[in-house]
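**Q** no FASTA, just this:
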């Protein structure tokens, strides 16, 4: 093969080539995103329909079932699910993997257009949403205030929303809770009847007065002015003076039949964080943005905003997706580091030579660096699957280099010069290395062609192991011979060389000679075991068959699941009361749940006898709860409850 000859004859070119790969790999590694798992985008379309004021039964009978019947005939539909609540219907269509999401949404839209005439007249037009993992919240932020509680929504809307939405990678910021300003008009039924007015008359009068109208242009000399009639309300007192009618020569104004107050919208959802009223903000990332980087940018911006907004307003990170991702990735990184360290130690233990161990160890980083380049150009991220693939491959990348080095050393011990041995010994085993690498690749490469969610998860595993093994093969046939020709030494031949070598007994040579007896004893023991197996072939075959049968019998007792359970320390409690229960009672139930949690937490802390470990930041603590947050009632946003009877409690737990 020509690769070993190229590596040995052109050491400078080989060194520069691998250094270039090293620099490119480091750049690619710095640009790689970090995520928990590969991005999975199922083909899912949701149809949301709102029917204000309708009961759950009416929505189910006249909206949900009508749409379900029509959507059931959409092509490539795998599963259809629906949920109905007060005034709202949600139908989710799950399509087969590989279905084009745009074509699926167009098919759903055409079916809905054909069935619209069968829906009640006052039903809003059904809205179609294509599922995107970016639409899932990556961070939930609780906001509380003391003195500024009445102006909290206005402050957050003006001072917080816009800066957060301008951050790179942030797709949207949604919020619910808080008091929103509203001018309330409370009508007197008796006065309405006395003047012969209706609610429609009042509504039309308010709408007609609250508008700014264009009034044409005015030309004066060389200047042309645009004229407008300003009619938008700027003060609640203006609303009181709205004329409604003229009776007996007197003008009847709105203040004559109604009471106008500058107040707040009716509270339909209650939110509390750490026992205080407040708001909840939902942060979503843009499609393709890195979750960890976006969350870090949001946390930094919140720290800056705390100096701008009133001091009594506090932010609590209720849910941060990047925390669990970072912890999980760090754990797997630690496994990879320890695996690499033990590979190095094992290589040195068996080779017992610094130079030969260095030749083997160098193949590890170069093989992994090439894998990082492959990940970057494939558009993959550093996640649990990719790091697991590297952890598997890190023990395989040294195999080819060990085979090449062993053959080179064997030729050198037979008297061949190091330079010639490095070229010809590597060429001798080149075809064997290619065959052995190909057999291993044949195990992992088919994972690239698996379809569905499993294919998305394991495509990176198969692709990365394949790329890493090919990189290790290239290193073994070029880098290993080149380094061997430089670092290995020829055995002494003349009497003078033998005498000088005998005088220079380095510590590594002494270690080699002292441990050589143990390795020879191990070889003899293995030879005896091999002789016994060859002499008792039937017994060995029977024992092997029994072991395989015993292993097969344990398969039914091994559980199966898509992904292992994950303990993030977060507990979410979603509860429902009887339909049409008032939001106030739902909020009272949420408070009782939180009180029960705090009571149980005090009992656990008391039983721990004060032996509570510090938190992840090293700070002392006396509680097992990081925060509590709950929300109850109906919300206009997509992440709130969809009925006054629905509530949710979020609790962040800390280990005792």
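**A** Here it is on my side, so go on. Here the structure is a predicted model, which is why all the values come from computation and not from measurement.
**Q** use CA for all of it now, contacts and neighbours both
**A** OK.
**Q** which element is residue 372 on?
**A** helix 354-378 (DSSP states H and E).
**Q** name the helices or strands packed onto that helix?
**A** The helices and strands touching helix 354-378, judged by 3 or more Cα pairs under 8 Å, 6 or more residues apart in numbering; DSSP states H and E, are helix 11-31, helix 321-351, helix 397-413, helix 452-487.
**Q** then this one, side by side with the first:
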């Protein structure tokens, strides 16, 4: 084997190659995103259209069918589902898995925009969204306080929400519950009729009085100042004094025909904390960001907010998905470490030699750490599926090194010097070790390319195992023969019934195994002779 010969003759070169793999692996590990499951793009686009007051039959005829006919020509559609309810039309488009969901969503937006004029005049603009499993809230925060719901909601919107939106990695912060401020105008129909006015007169006058208008620019040398007229009402009294009608000396103001109320919007959601009304914030991360890192940043910002907000307001983290993700990943990492230690213990039990055990065991962390480089290059994340692949590969990663070391021991026992033993041993079994490794790869690579959504989830699983096994093959042909040629000695193989309890235990275990091996040879010879 050329690679093994180069490593034996040039140990510094072999060491630096393995060191480079480890450094790149550690560098990549720090930049891998952590999530519960792989980031799978499911090509589904949802179109939601609201037409207030319309019945299901009208929604079906005037909205749903129009949208379905518009998006039907879009390429790559698998099938379309639609729901027509009172006042709402929901059209769900399922694309084939090979379709780019972002490009498909953009094409759907263009098709819907082209038929926007065909929808009823009172129809709200259709909301078109991609289905993204990763867009679920990662942290939910509940804010409660000893003040009115309106004041609490205003404080949350103006202070707390803006602070959390500025945290790096946060994509959106949605407010749930609370009572947002709303200026309500209750018109008295009898008074309106007495003044010979209509409801449209009131609407037009309020709209004309409550708006801002650009007023041009002012040049000051090298500077240019933007001027605009400030026409929006700043107080509730401003609405009440709005002139609705003016006829000579008779001036009709809004307060003469209506009652202005500084109220709250109609509630569409509710949040409670310890049985009392509260305000909640559901925080979503940006696409592709690290869930655990973003959650940690949010928790740090929340701790800073607790020190700055008024004493009558309390902030509580109601749910944090990163805790479950962190615990799940920690459990899998612990299983990898525990499995690796048991594998090394079994190797030591059979080889009964510290040096050979260390040489074999080096292949385990080297292969796992080096695999992180390819995971980062492929855009994988540290999730349950990819780490499960590494945990299953723990026993496979050390096989190649064990076979190489065992054959080197055999040549040492025959009297060859360590350098020569490492050379001949690796050359003899090189093809066999490669065949075993490529067989394992041939088993797991097809798993990564299964069809359907399941295949998307198992992609990282299959590729991770295959890459780890291939790295272990490279280590077995470079680092293992190089260390064996310089560290193993023939006398290391000798095992006597003397010394400490551990050495005697190893002696009797291997002695019993040798007796079993002799019996097996007798049975095998008899079986071959009586075919």
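**A** Cool, got the structure. All values derive from a computational prediction rather than experimental measurement.
**Q** need the helices and strands packed on helix 354-378 of structure 1 in JSON lines with distance to residue 82 of structure 1, can you?
**A** Converted to JSON lines, those look like this (distance: least, Cα to Cα, whole Å):
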{"stretch": "helix 11-31", "distance to residue 82 of structure 1": "41"}
{"stretch": "helix 321-351", "distance to residue 82 of structure 1": "28"}
{"stretch": "helix 397-413", "distance to residue 82 of structure 1": "50"}
{"stretch": "helix 452-487", "distance to residue 82 of structure 1": "22"}
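**Q** can you list those helices in JSON lines and add distance to residue 572 of structure 1 and mean neighbour count?
**A** Formatted as JSON lines, those follow (distance: least, Cα to Cα, whole Å; neighbours: other Cα atoms under 10 Å):
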{"stretch": "helix 11-31", "distance to residue 572 of structure 1": "34", "mean neighbour count": "15"}
{"stretch": "helix 321-351", "distance to residue 572 of structure 1": "14", "mean neighbour count": "16"}
{"stretch": "helix 397-413", "distance to residue 572 of structure 1": "44", "mean neighbour count": "22"}
{"stretch": "helix 452-487", "distance to residue 572 of structure 1": "26", "mean neighbour count": "23"}
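**Q** mind checking those for the one nearest to residue 589 of structure 1?
**A** Evaluated over those, closeness to residue 589 of structure 1 peaks at helix 321-351, with 27.8 Å, by Cα to Cα.
**Q** ok, average deviation of stretch 293-305 of structure 1 from structure 2?
**A** Once fitted to structure 2, stretch 293-305 of structure 1 is off its aligned match by 1.3 Å on average (mean Cα distance after the TM-score superposition for structure 1).
**Q** so which bits of that stretch are buried?
**A** Neighbour-count burial for stretch 293-305 of structure 1, counted by 16 or more other Cα atoms under 10 Å, picks out 293-295, 297-299, 302, 305.
**Q** from those residues, which is closest to residue 232 of structure 1?
**A** residue 305 (32.3 Å).
**Q** quick check: angle from the helix holding residue 372 of structure 1 to helix 397-413?
**A** Interaxial angle, helix 354-378 of structure 1 versus helix 397-413 (axes from the mean of the first three to the mean of the last three Cα atoms, to 10 degrees): 140 degrees.
**Q** mean per-residue distance, whichever helix or strand comes after helix 354-378 of structure 1 versus structure 2.
**A** Note on helix 354-378 of structure 1: by DSSP H and E, the next helix or strand toward the C-terminus is helix 384-393. Its matched residues in structure 2 lie on average 1.0 Å from helix 384-393 of structure 1 after superposition (mean Cα distance after the TM-score superposition for structure 1).
**Q** ok and helix 384-393 of structure 1 relative to helix 452-487, angle-wise?
**A** 40 degrees.
**Q** which residues does helix 384-393 of structure 1 contact?
**A** 35-38, 328-329, 332-333, 335-336, 339, 368, 457-458, 460-462, 464-465, 468-469 (Cα atoms under 8 Å, 6 or more residues apart in numbering).
**Q** ok, now stretch 536-554 of structure 1?
**A** residue 533.
**Q** list the buried residues in stretch 198-210 of structure 2.
**A** 202, 206, 209.
**Q** same question for stretch 167-174 of structure 2.
**A** 167, 169-173.
**Q** ok, stretch 178-197 of structure 2 next?
**A** 178-181, 185, 187, 192, 197.
**Q** picking that back up, tell me which two in the buried residues of stretch 167-174 of structure 2 are the farthest apart.
**A** 169 and 173 (11.5 Å).
**Q** equivalent range in structure 2 for stretch 591-603 of structure 1?
**A** Alignment note (TM-score structural alignment): stretch 591-603 of structure 1 is unmatched in structure 2.
**Q** now do the contacts for residue 125 of structure 1.
**A** So residue 125 of structure 1 contacts 49-50, 116 (Cα under 8 Å, 6+ apart).
**Q** of those, which is the nearest to residue 136 of structure 1?
**A** Of all the contacts of residue 125 of structure 1, the one sitting nearest residue 136 of structure 1 is residue 49; the distance, using Cα to Cα, is 20.1 Å.
**Q** name the SS class of that closest one, please.
**A** Of the three states, residue 49 of structure 1 takes strand under DSSP: H, G, I helix; E, B strand; the rest coil.
**Q** so who does it touch?
**A** 63, 88-90, 123-127.
**Q** any idea what residue 396 of structure 1 aligns with in structure 2?
**A** That one, residue 396 of structure 1, aligns with residue 396 by TM-score structural alignment.
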